[in-house]
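Novice: Compute the structure for the input listed below.
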Amino acid sequence: MNKTVLITGTSSGFGASAANYFAAQDWNVIATMRDTGKTTSLSNSGNIFITKLDVEDETSIRNAVKAGIDRFGKIDVLVNNAGYGLFGVFESVSAEAVKNQFAVNLFGAMDITRAILPHFRENNSGVVINVSSGAGAIGFPMASVYSASKFALEGWSEALRYELASLGIRVKVIEPGGAPQTGFLNRVGGESTGLSMIDDYLPFLEQTGKMFHAMAETSDADAVEKVVAAIYEAATDATGRLRYAPTTDIQPILNARRSTSEEAYQKFTDNIFTQNKR
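Specialist: The predicted model follows:
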């Protein structure tokens, strides 16, 4: 029997591309999204089943998992992809906006995973793939709340990995760098509600904006393909590997974070992110 993957956030970006890729590899795909009217990015493959799933609605989550099992009989892989970026200096972000960021990026993934784990335990197998970000390993200016949600996602994933290993269930984390082709940055303005402008930060915002623009210029042109390939590898390689960082644009900072001293890392990132070069 063909294997089955449930992917959240498939209306666009990594989610849509991953759904199409898995379907092309003869997988059954449960393509979920908050608004099932936004399916134009999905192929017309007969093995893609589209169903509603709002990561902030537990009833919607349970219904989507049940509908997928009813359609295909079994789910082998869960890809927690749904998420968005909240960008702005922390002082300007409302408490409500912070809670919304965590509700989607962290609590939604937790709730979906909790809903599907009984099915995985029943089958003594399964893979949970959490799509994080380079910002889940590195704190970026203007992204403190987004980074916090992704840091939490990665910490939870790492701990969960130990809990589930004895049950034959693997946990994986994908850490993309910048991927402007997904439209992720275009959505930021619409999602970043609850922000106020504080004039004292304007010089910092101008400098940081130039830095992000320069980083966007060096983003991998084929980032989406690399990330989708990494998701598929994580689903199929049958290893205990936890983290996959498929794009080259984020590698220098990840390497500095994980392979150098704290002092060396801070000096390296200060030269990138701050006006006061060390």
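Novice: drop to CA atoms for contacts and neighbour counts, all remaining ones
Specialist: OK.
Novice: Strands of the stretch 1-150 of the chain, residue ranges please.
Specialist: Using DSSP state E, counting those that start in this stretch, the strands found in the stretch 1-150 of the chain span residues 4-7, 28-33, 48-52, 77-80, 126-131.
Novice: Quick check: which of those is nearest to Y21?
Specialist: With C-alpha to C-alpha as the criterion, Y21 lies closest to strand 28-33 of the strands of the stretch 1-150 of the chain, at 9.7 Å.
Novice: Tell me the helices and strands packed up against that closest one.
Specialist: Judged by 3 or more C-alpha pairs under 8 Å, 6 or more residues apart in numbering; DSSP states H and E, the packing partners of strand 28-33 are strand 4-7, helix 13-24, strand 48-52, helix 58-72.
Novice: one more, for comparison:
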Amino acid sequence: MTTKKTVIVTGASQGIGAGLVNAFIERGYNVVATSRQVSTSNAFQASDKLALVDGDIGDAETAALVARTAIDRFGSIDGLVNNAGIFLAKPFVDFTMDDFKKLSSTNLEGFIHLTQLVVRQMLTQKTGGSVVSITTPLTDHPIAGFSASVSMMTKGGINAISKNLAMEYANQGIRFNIVAPGVVDTPLHKDNPKDFLKTLSPMAGISNVEEIADAVVFLTEAPRVTGEVLHVDGGAHLGRW
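Specialist: Okay, here's the model as predicted:
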């Protein structure tokens, strides 16, 4: 497949983000990849369709630079994947306001800064577009003994705003969807025993990055799908097993 469309991927230096960058390049997309030190990553295939932007997506200046790079380098913004996110797990009473500010900066402010710029550009282009955000099944299906309530407040907020935006911009052809991965084989879980991780879904396995990328690409290219949460979690969201 070849395309002249341009997609932005946040949190792109490793793991799911890097896999997304490579998946889109392989499908012929122009890609603007961003994270704090994305220019030092060796996870990407070489391509003249790839632009790298270092910066904290929680800063409005970074979001502006990312959007400007997409337009100046490739001429349009047709898709956005809000993959950047941080996660903290601790009892609710141990969360601090500093924890909340860190979570909100990346998970919420980062979403707002860049998504606003992307939607404005899509409205100007008048050709529709896609915004896919990465959250987690834990927002609606918590696990006993695993406390991450404040983190889930920010991720659950992304689920909520995405459904609202799907309705707000449906007439303009701008679609908003969610991919909610379960356990994925990324550096995030490098210190966790794999035998334990495999017990966290009824299908008893660990997803790979390519499986998550496939789901994101599907939603990016599905012209009649909006407001959906696509779980890629081996059935973990179904409940107790």
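Novice: tm score of chain vs chain?
Specialist: For this chain pair, the superposition-based TM-score is 0.88 by TM-score structural alignment, normalised by the length of the second structure; 233 aligned residues with a C-alpha RMSD of 2.4 Å.
Novice: Can you tell me what A24 of the first structure aligns to in the second structure?
Specialist: Using TM-score structural alignment to pair residues, one finds that A24 of the first structure aligns to E26 in the second structure.
Novice: Just put the helices and strands packed on strand 28-33 of the first structure in CSV and tack on distance to A216 of the first structure.
Specialist: As requested, these are arranged in CSV below (distance: least, C-alpha to C-alpha, whole Å):
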stretch, distance to A216 of the first structure
strand 4-7, 27
helix 13-24, 17
strand 48-52, 32
helix 58-72, 34
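Novice: which one of these lies closest to A159 of the first structure?
Specialist: Counting by C-alpha to C-alpha, A159 of the first structure lies closest to strand 4-7 out of these; the figure is 21.9 Å.
Novice: wait, what's in contact with the residue nearest the centre of the first structure?
Specialist: Nearest to the geometric centre of the first structure sits V131, at 2.9 Å (C-alpha atoms, centre = their mean). By C-alpha atoms under 8 Å, 6 or more residues apart in numbering, the contact list for V131 of the first structure reads 79-81, 173-176.
Novice: The strand ranked longest in the second structure: how far from the chain's middle?
Specialist: Ranked by number of residues, the top strand in the second structure under DSSP state E is strand 174-181. Centroid separation for strand 174-181 of the second structure versus its chain: 8 Å, with C-alpha atoms, centre = their mean, to the nearest Å.
Novice: Could you check the angle it makes with helix 15-26?
Specialist: What separates the directions of strand 174-181 of the second structure and helix 15-26 is an angle of 130 degrees, with axes from the mean of the first three to the mean of the last three C-alpha atoms, to 10 degrees.
Novice: Can you name every helix or strand that strand 174-181 of the second structure contacts?
Specialist: strand 129-134, helix 149-168, helix 209-221, strand 229-232.
Novice: so how far does it sit from its counterpart in the first structure?
Specialist: Mean deviation of strand 174-181 of the second structure relative to the first structure after superposition (mean C-alpha distance after the TM-score superposition for the first structure): 0.5 Å.
Novice: In that strand, which residues are buried?
Specialist: Neighbour-count burial for strand 174-181 of the second structure flags 174-181 (criterion: 16 or more other C-alpha atoms under 10 Å).
Novice: so where in the first structure does it end up aligned?
Specialist: Taking TM-score structural alignment, strand 174-181 of the second structure hits residues 169-176 over in the first structure.
Novice: follow-up on the earlier one: following element in sequence after the longest strand of the second structure, please.
Specialist: The C-terminal neighbour of strand 174-181 of the second structure among helices and strands, as given by DSSP states H and E, is helix 194-197.
Novice: what residue of the second structure takes the place of A95 of the first structure?
Specialist: Checking TM-score structural alignment: A95 of the first structure goes with M97.
Novice: any idea how far the match of A24 of the first structure lies from L138 of the second structure?
Specialist: According to C-alpha to C-alpha, to the nearest Å, E26 of the second structure and L138 of the second structure sit 31 Å apart.
Novice: who's more crowded, these two?
Specialist: Regarding E26 of the second structure and L138, a neighbour count based on other C-alpha atoms under 10 Å identifies L138 as having more, with 20 against 14.
Novice: Touching, the more buried one and M152? I think so.
Specialist: Yes - using C-alpha atoms under 8 Å, L138 of the second structure makes contact with M152 at a distance of 6.9 Å.
Novice: ok, how many other residues are close to the counterpart of D140 of the second structure in the first structure?
Specialist: With TM-score structural alignment as the criterion, the equivalent of D140 of the second structure in the first structure is A137. Using other C-alpha under 10 Å, A137 of the first structure is surrounded by 20 other residues.
Novice: List the contacts of the nearest residue to A137 of the first structure once chain neighbours are set aside.
Specialist: Using C-alpha to C-alpha, 6 or more residues apart in numbering and skipping residues adjacent in sequence, the residue nearest A137 of the first structure is F151, 6.2 Å away. By C-alpha under 8 Å, 6+ apart, the contact set of F151 of the first structure is 135-137.
Novice: Just send these back as TSV, with distance to A18 of the first structure too.
Specialist: Listed next are the contacts of F151 of the first structure as TSV, based on distance: C-alpha to C-alpha, whole Å:
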residue	distance to A18 of the first structure
A135	21
G136	20
A137	23
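Novice: so what's T136 of the second structure closest to, chain neighbours aside?
Specialist: The shortest distance from T136 of the second structure to any non-neighbouring residue, by C-alpha to C-alpha, 6+ apart, is to A180 (4.3 Å).
Novice: these two touch, right, that neighbour and P137?
Specialist: Yes - at 5.5 Å, A180 of the second structure counts as touching P137 under the criterion of C-alpha under 8 Å.
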